[in-house]
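A.B. asks: got a predicted structure here, sequence first:
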Amino acid sequence: MARKKVDPNKMSFLDHVEELRWSLIRSIIGILIGALIAGFFTDFIFDVIIFGPKRGSFITYEFFCDFGKNFGIISDFCNPDFNFKVQSKEMSDEFSTHIWTCILVGFVVAFPWILHQIWRFISPGLKSDEKKYSGGFIIVCSLLFFIGVIFGYFVIAPLSVHFMMTYNLSPEISTEPSLSSYIGYIRASILASGLLFELPVIIYFLTKIGLATPAGLRKNRKFALVIVLIVAAVITPPDIASQIIVAIPVLILYEVSIFISKFVLYRQERRKRKLATP
C-alpha cells in the first residue's frame, strides 16, 4: 500500500513519527544491501583489509620506517616482528564476526544514503534557501566521513595493533588475541575516526541553532584541546606519539570549525540586514 503524502507544513506529531520510521527503514535497507554486497567480497575484506595491519609489510609500517630512516632513525616499524595468529575461541565467533563485519561495511558504504534520509526528514523544517544545499550537505558529510575512515584504517588501527603486539612484559608471555578482540580494535578505530571527522558539520548545526559561536569556540579552545587528547587516548594505544598523531587532524578540524561558525553567523547577519532593508 502506498503511503499517503502529507503537506510538510500540516504534519502532526504522529505524521513526523511516521516519517521518521520510514527514514529509519530506508536507512536499514540501504545498510543491508551494502552488507549483502560485502558478503560477496568476504575473502578480500578479511584477508586483505581487516588482517592487513597484522602484517609487518603493511603500508603504514613501511611509511613510518622510511620516514625514520630519513632522519637516521631505525624504528620498531621496520619489519615489526609480530606474526601472530588471531584465535577463534567460541564456536559462533567466526559466524557472528562475519555478519557484524558485513553490517559495518554496509554502514560505511551506505553512509551517503543514510545522510540523504536524515536530510529528507529534517528538510521540512528548513527554509527554502536552505533546502537547495542538500547535495552539498551530503557530499561534504560523506567526504569527511570517508576521510576519517581512511585515517582510522591507515593510521589509528595499525598504530594500535603495532603497540599492543610489540608491548611485551616477559618472553614467557605469548600474545594471541581473540578474533573479537582484534576485530573490535579495527572496528573502533575506523568508526570512531569517521564520526570524529564530522566535527565541522556538528559545529555548523550548533551555530545555526545558537549553541555555538566563534567567540565561544576560541574561548574554550584549551578545554577542547583536553577533550581531543582524551578522545585520542581512548581510540588509540596508550603511547604519546600515537595520541599526538590522532590529535593533530582533530585540532585542525576544530580550527576549521571556528571559521565555519564565523561564516554561518556572517550569513545570518547578512540575511537579517537584507530583510530589514525596505
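C.D. replies: The structure has been received and is ready for your questions.

A.B. asks: alpha carbons only for contacts and neighbour counts from here, please
C.D. replies: Fine.

A.B. asks: Val155 is in contact with Ile190, correct?
C.D. replies: No - contact between Ile190 and Val155 fails when scored by Cα atoms under 8 Å: they sit 9.6 Å apart.

A.B. asks: what sits in contact with each of those two?
C.D. replies: By the contact definition Cα atoms under 8 Å, 6 or more residues apart in numbering, Ile190 and Val155 are jointly contacted by no residue.

A.B. asks: the structure to be compared is supplied as follows:
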Amino acid sequence: MDDAKENNMTFWDHLEELRKIIFRIALFVGIFAVLAFVNKKILFDIIFAPHRSDFITYRALCQLAEWSHISSLCPGDFHVDLISINLSSQFIVHMTVAFYAGLVIASPYIIYQLFGFIKPALYENERKYSTRVLIAAFLLFFCGILLNYYAVFPLSFRFLGTYQVSEFVENKITLSSYISTFTMLSIAMGAVFEIPILAYFMAKIGLINSGHLKKFRRHAFIVILIIAAIITPADVFSMFLLAIPMYMLYELSIVIVNKAIKTKEKKRIE
C-alpha cells in the first residue's frame, strides 16, 4: 500500500484492510496447521524427542562426561511412560499442537502482514529501526525456543520425570501435562530472550540507562541464578547451562541501551 493511497483512506477503509490482513493470516495459519496435522508422525517425533534417552542433548552430555571424566554429567538410560487418561485427549492434543505448529511456521508472514499494516503510519526513520527491531525480536524469540527444546525442557523433563519420593510410586506422565509444560517453557524462554528488546524501548523512553544496568550487575546475576534454578531443578550444571545465556542477554542489553541513548542524544543535537 503506497502513502498516497494510505492518506486517502477512511476509518472504514482501514478496518476493511485489517479484515483482509486477518483473513490472509488465518488462511496461512490454517494451511500450515493442516499440513502439520496430516504429518502427524514427523510432528510428534519432534515433540517427543526430548523424552527419549537417546536425544541429542543427553548424548552430548554423555560425551562430555566421558571427555571430562565426570560420570555424573551423563543422564544414562531412562524411560518415562506417557499416558492418555481421557477419551478425546489424544485427538485434542493433536489438533492443538498442529495449530501451534501452524502458528509458529506462519509467524514470519504474520509479522510481515501486521508490520505492513502499520508501516504507512510511521516516519521514514521509524520504519528503518522498527524493521530491525522486529527482525531482532523474532530471531531472539526463536533462539529462546531452541534453547528450551535442546536444553531447558530435556533436562527438566529428565529430572522431574524420573524423580520419585518412593519406589512404590511409579511415574506415568499424562500427555496433556507433557505438552502443556513443553509449550509453557517454550513461551517463557522465548519471552526471556526478549529482554534486550525490552531494554531498548525502556532506554528510548528514558526509564533506564546503561549506568543503571551496570550498577545492578551482581543483583541481576543472583536473580538469573534463582530463575534458572527454578526452571531447571535438575542439577548445578543444567542451572548454569541456562543462566549463562540469560546473563549474556543482560550484558547485550547494556550494549543496546548504551547505543540507543547515544543515538537519541545525537538526534537531539541535530
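C.D. replies: Now that the structure is in, tell me what you want to look at. Only a predicted model underlies this, so the values are computations on that prediction, with no experimental measurement involved.

A.B. asks: is it true that Gly206 of the second structure lies in a strand?
C.D. replies: No - when DSSP: H, G, I helix; E, B strand; the rest coil is applied, Gly206 of the second structure is found to be coil, with no strand at that position.

A.B. asks: ok, the corresponding residue of the first structure for it to Ala224 of the first structure distance?
C.D. replies: Gly206 of the second structure maps onto Gly210 in the first structure, with residues paired by TM-score structural alignment. The gap separating Gly210 of the first structure from Ala224 of the first structure is 19 Å, by Cα to Cα, to the nearest Å.

A.B. asks: between the two, who's got more neighbours?
C.D. replies: Shown here are Gly210 of the first structure and Ala224; by other Cα atoms under 10 Å, Ala224 has more neighbours (16 against 10).

A.B. asks: so which helix or strand takes in that one?
C.D. replies: helix 221-235 (DSSP states H and E).

A.B. asks: so what corresponds to Pro245 of the second structure in the first structure?
C.D. replies: Using TM-score structural alignment, the equivalent of Pro245 of the second structure in the first structure is Pro249.

A.B. asks: whoops, Ser89 of the second structure was the one
C.D. replies: With TM-score structural alignment defining the correspondence, Ser89 of the second structure maps onto Asp93 in the first structure.

A.B. asks: who's in contact with that match?
C.D. replies: Under the criterion of Cα under 8 Å, 6+ apart, the contact partners of Asp93 of the first structure comprise Leu179, Ser180.

A.B. asks: can you pull out the helices in the second structure?
C.D. replies: All helices of the second structure, identified by DSSP state H, fall at 3-7, 11-38, 40-48, 56-68, 89-118, 124-147, 153-162, 175-192, 195-204, 210-215, 217-231, 236-269.

A.B. asks: now check the second structure for the residue matching Leu169 of the first structure.
C.D. replies: Aligned against the second structure by TM-score structural alignment, Leu169 of the first structure finds its counterpart in Val165.

A.B. asks: hmm, I was thinking of Gln268 of the first structure
C.D. replies: That one, Gln268 of the first structure, aligns with Lys264 by TM-score structural alignment.

A.B. asks: now do the contacts for its match.
C.D. replies: Taking Cα under 8 Å, 6+ apart as the contact definition, Lys264 of the second structure lies against Lys204.

A.B. asks: and the gap between it and Gly206 of the second structure?
C.D. replies: Using Cα to Cα, Lys264 of the second structure is found at 10 Å from Gly206 of the second structure.

A.B. asks: which residue packs closest to the corresponding residue of the second structure for Val228 of the first structure, ignoring adjacent ones?
C.D. replies: With TM-score structural alignment as the matching criterion, the partner of Val228 of the first structure in the second structure is Ile224. The shortest distance from Ile224 of the second structure to any non-neighbouring residue, by Cα to Cα, 6 or more residues apart in numbering, is to Ala243 (6.0 Å).

A.B. asks: any idea how far the one you found lies from Met189 of the second structure?
C.D. replies: With distances taken as Cα to Cα, Ala243 of the second structure is found 12 Å from Met189 of the second structure.

A.B. asks: quick one: which of these two has more around it?
C.D. replies: Comparing Ala243 of the second structure with Met189 by other Cα under 10 Å, the one with more neighbours is Met189, at 25 against 22.

A.B. asks: which one in the first structure is aligned with the more buried one?
C.D. replies: The criterion is TM-score structural alignment: under it, Met189 of the second structure has Ser193 as its aligned partner in the first structure.

A.B. asks: what's the end-to-end length of stretch 114-129 of the second structure?
C.D. replies: Taking Cα to Cα as the measure, stretch 114-129 of the second structure stretches 16 Å from start to finish.

A.B. asks: which among the helices of the second structure is found nearest to Leu82 of the second structure?
C.D. replies: Checking the helices of the second structure against Leu82 of the second structure by Cα to Cα gives helix 175-192 as the closest, at 5.7 Å.

A.B. asks: mean shift of that closest one relative to the first structure?
C.D. replies: In this overlay with the first structure, the average offset of helix 175-192 of the second structure from its partner residues is 1.6 Å by mean Cα distance after the TM-score superposition for the first structure.

A.B. asks: from Leu217 of the first structure, how far off is the residue nearest the centre of the first structure?
C.D. replies: Closest residue to the average C-alpha location of the first structure: Gly194 at 1.1 Å, with Cα atoms, centre = their mean. Separation of Gly194 of the first structure from Leu217 of the first structure (Cα to Cα): 22 Å.

A.B. asks: just Phe121 of the first structure next, same as before
C.D. replies: Phe121 of the first structure sits at a distance of 29 Å from Leu217 of the first structure (criterion: Cα to Cα).

A.B. asks: and for Glu176 of the first structure?
C.D. replies: The gap separating Glu176 of the first structure from Leu217 of the first structure is 44 Å, by Cα to Cα.

A.B. asks: one more: Asn79 of the first structure?
C.D. replies: The span separating Asn79 of the first structure from Leu217 of the first structure equals 43 Å under the rule Cα to Cα.

A.B. asks: neighbour count winner among these two?
C.D. replies: Under the criterion of other Cα under 10 Å, the comparison of Asn79 of the first structure against Leu217 puts Leu217 first, with 19 against 14.

A.B. asks: so the more buried one touches Ile258, yeah?
C.D. replies: Yes - proximity of Leu217 of the first structure to Ile258 meets the contact threshold set by Cα under 8 Å, at 6.4 Å.

A.B. asks: what is the burial count for Pro53 of the first structure?
C.D. replies: 23.
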